[in-house]
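Novice: Below is the sequence, then the predicted model.
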Amino acid sequence: MRGVTYHGTGDFRVDTHPDPIIGHERDAIIRVTSTAICGSDLHMFDGFMPEMKTGDIIGHEFMGVIEDVGSGVGNLKKGDRVVVPFTINCGHCHWCQNKQFALCDESNPDAEKLAAITGQAAAGLFGFSHLYGGYDGGQAEYVRIPFADATHLKVPDGLTDEQVLFLSDIFPTGWQAAMNAEVKPGSTVAIWGAGPVGLFALKSCLLLGAERVFVIDNVPERLAMAKAHGAEIIDHSQVKPYDALMELTNGMLPEKTIDAVGLEAHGTGVIDTIYDKVKTATMQETGRPHVLREAIMCTQKGGILSIPGVYAAIVDKFPIGAAFAKGLTFRMGQTHVMQHAPTLLEHIQEGRIDPTFLITHRGKLEDAPDLYETFRDKKDDCVKVVLTP
């Protein structure tokens, strides 16, 4: 089979790999019908994710048709269409029983390695380094799905791939970001990042009844998309977000803020971004937390800062004093996809949201290396790429 393969920083190629086979009674094999390039994939492409190995297959947003199942999978059969959550969950451990699927105790064979960094290991992830299991990802023709009886969402008849594909990650991630911020009718929210997760966070906040949602970015096409979908937009290349938010909220600031950017944040003409670039280039920190710092300053006293943007290991100059003085609450982490996906599927079926609004580029698997560069560099108004193997 063909798959998008890691060969080092900035070097993804489409290579031939052995077809996956059933290795455990709870496995399934799917034929991938649609897959997508995610912003988190760029962390591997840009060299920010440790424990990547040459030959790893990339990708964690995918869906397809069941081709084979192990003897222990009683709820799937050949021909079923499924969306596969990027977080692999066993379905029976303490965390899965409490619907905290991204914290699964059983699905990460690299748990000891990750626990040495984080204190406790989280779930295994598709296509996301050998800290998270080293599982082959979904930018391929076929994928082995471990714990397949728990790690899937069946697709009802009448829905296209593009309507449901994003239930694998970015739609639940945006929704969880809004839920973690406790967005409710009347809320005022600020979201950093008008990429795919930020845009789904925007849509989720509006579905939950937010009165005002500000979206902060500096890419005109992304800001235009956010405005078209109900946001008040702030271009951080033209104005300081803190100043703009103070003015727009009459000095109150938003009580809910969302960092949908994460470790590859870029500021505009500010000293801390230069500092972070030097520190990350010399491996003295593993991310650029400019947005995180800014969001802390821009969150209302007593407010909640929700962090769906991925961070790895350590960041520097974290303004804990400001967060403490303002009495902020932080909520963060990988997405518990299967906690949210059934609710979001209902929103899609009932016409409250059409996730296809996000797609700007489509291609075949062989187009992936070029489309990664287009997506990373935000060329050709690129917001979201969908590939069909």
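Specialist: Great, that's in hand. Numbers count the residues shown, from 1 in each chain.
Novice: CA only for contacts and neighbour counts going forward, please
Specialist: Fine.
Novice: Please enumerate the strands of the stretch 251-389 of the chain.
Specialist: Shown for the stretch 251-389 of the chain, the strands assigned by DSSP state E, counting those that start in this stretch span residues 256-259, 304-307, 329-332, 361-364, 385-388.
Novice: Would you mind finding the most buried of the ones you listed?
Specialist: The highest mean neighbour count among those belongs to strand 256-259 (a mean of 30), with neighbours defined as mean count of other CA atoms under 10 Å.
Novice: how far does that one sit from the chain's center?
Specialist: When distances are taken as CA atoms, centre = their mean, to the nearest Å, strand 256-259 is centred 15 Å away from the chain's centroid.
Novice: who touches it?
Specialist: Under the contact criterion CA atoms under 8 Å, 6 or more residues apart in numbering, strand 256-259 has outside partners 177-178, 181-183, 187-193, 291-292, 295, 298-300, 303-309.
Novice: putting a second one here so we can go through both:
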Amino acid sequence: MRALCWHGTGDVRVDTVPDPSILDPTDVIVRITSTAICGSDLHLFDGFVPTMEPGDILGHEAMGEVVEVGKAVTRLRKGDRVVVPFVIACGVCYFCQRGEYSGCDVSNPEAAMARELMGEAPAGLFGYSHMTGGFPGGQAEYLRVPFADVGPIRIESELTDEQVLFLSDIFPTGYFAADICGIEPGDTVAVWGCGPVGQMAIRSAWMLGAGRVVGIDCVPERLAMAAAGKAEVIDFEDERVYDRLMEMTGGRGPDRCIDAVGCEAHGLGSPDTVLDQVKTPVRLATDRAHVLREAILCCRKFGTVSIPGVYVGAVDKLPIGPAMNKGLTFRMGQTPVQRYMQPLLEKIEAGIIDPSFVITHRLPLEQAPAAYRTFRDKQDGCIKVVLHP
């Protein structure tokens, strides 16, 4: 089959690789009909995530048709149309039983490696380094899906791929980011980063009762899309974010702050950003955390900072003193996608939201390497790329 493979920093290629096969009775094989490039894929492309190996198949947003079924699978059958969550979960361990699927204790075969780096191992993830299991990803013609009775959601309506594909990651992730904020009716929610996850977080904040939503970015197309989602917008190249948020909230600050950027933040020449940009290329730091620092300083006292953006390691100069003295609550994590897929599918079916609004580019899989560069460099108005094998 053809699949997009990682060969080093900035080097991804569409290669011919062996087709996947059933390795465990709980597996299914899915023929991919649609897959997407996620903002967190760019952290792999840019070399920020350790434990990648040449030839690793990328991609964790995928859907398609079940073409082969393991003997122990009871919920799916050949011909089913499914969306595959990026988190792999066993469904029976302590964390899965609590609905905390992204903390699954069973699905990550490289748990020992992850514990050395992080103290504990997260669940296995598709296409996202050997620290999270080394599972081949979905930017390919076929995908092996372990624990298939726990993960994929069957699509039985006439909804298009584009309407449901993002149940695999960015829609649940944006919703999770807003959900864990603890939004109360009328709250002001500030979202840093108006990429795909930020766009979903903006719309999710409204669904959860926000009274005001602010989107922060510098890319005109992203700001326009946020504004179309009824967010007030701040272009951080034109005005100081802290000053503008204080002005908007009468000096109190936003009630809830969402960092939908993560480890590759930009800060328009601010001192902390300059230091991060010097340190990260020579491995003196792993993350550029300007947005997280800014969110901490902007959030109101006793407010909440939500972090769906991916971070990799240690963060320099984190303003923990201001966070403690302001009484902030932090909520973060990889999204327990399985918890959200069915209720969010019901919102799509009811016409409350159509997540396909975020798509700007539709391309064949063979053009994926160029699409990665276009997406990373924010060229051609690119916000979200969907690939068709």
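Specialist: Nice, thanks for sending it over. Remember, it's a predicted structure, so these values are computed and weren't measured experimentally.
Novice: circling back to that earlier point, kindly reformat the strands of the stretch 251-389 of the first structure as CSV containing distance to residue 160 of the first structure.
Specialist: Conversion of these to CSV gives the following (distance: least, CA to CA, whole Å):
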stretch, distance to residue 160 of the first structure
strand 256-259, 30
strand 304-307, 30
strand 329-332, 31
strand 361-364, 15
strand 385-388, 13
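Novice: Name all residues that make contact with residue 67 of the second structure.
Specialist: With contacts defined as CA under 8 Å, 6+ apart, the neighbours of residue 67 of the second structure are 28, 29, 30, 31, 78, 79.
Novice: ok, now residue 130 of the second structure?
Specialist: By CA under 8 Å, 6+ apart, the contact set of residue 130 of the second structure is 51, 52, 53, 110.
Novice: Any figure for the gap between residue 214 of the second structure and residue 129 of the second structure?
Specialist: The spacing between residue 214 of the second structure and residue 129 of the second structure, counted by CA to CA, to the nearest Å, is 33 Å.
Novice: Quick check on the contacts of strand 256-259 of the first structure: which are buried?
Specialist: Buried by 16 or more other CA atoms under 10 Å: 177-178, 181-183, 187-193, 291-292, 295, 298-300, 303-309, out of the contacts of strand 256-259 of the first structure.
Novice: What about the residues you listed, which are in helices?
Specialist: Using DSSP state H, the members of those that fall in helices are 177, 178, 291, 292, 295, 298.
Novice: The last one pairs with which position in the second structure?
Specialist: Spelled out, that is residue 298 of the first structure. Under the alignment defined by TM-score structural alignment, residue 298 of the first structure corresponds to residue 298 in the second structure.
Novice: Measure how buried residue 225 of the first structure is and give me the count.
Specialist: 18 (other CA atoms under 10 Å).
Novice: To which secondary structure element type does it belong?
Specialist: In three-state terms, and counting by DSSP: H, G, I helix; E, B strand; the rest coil, residue 225 of the first structure is helix.
Novice: before we move on, what about residue 234 of the first structure?
Specialist: In three-state terms, and counting by three-state DSSP, residue 234 of the first structure is strand.
Novice: Tell me if I'm right that it and residue 213 touch.
Specialist: No. Residue 234 of the first structure is not in contact with residue 213 according to CA atoms under 8 Å; the separation is 10.6 Å.
Novice: ok, the two, which is more surrounded?
Specialist: Looking at residue 234 of the first structure and residue 213 with other CA under 10 Å, you find the greater number of neighbours at residue 213, namely 25 against 22.
Novice: show me the contacts for the residue nearest to the more buried one when sequence neighbours are not counted.
Specialist: Spatial nearest neighbour of residue 213 of the first structure, excluding adjacent residues (CA to CA, 6 or more residues apart in numbering): residue 189 at 4.7 Å. Contacts of residue 189 of the first structure were listed using CA under 8 Å, 6+ apart, and they are 183, 205, 210, 212, 213, 214, 254, 255, 256, 257, 258.
Novice: Tell me which residue of the first structure is furthest from the middle?
Specialist: For the first structure, the C-alpha farthest from the mean C-alpha position belongs to residue 250; by CA atoms, centre = their mean, that distance is 32.6 Å.
Novice: How is that residue assigned, secondary-structure-wise?
Specialist: Going by three-state DSSP: residue 250 of the first structure is coil.
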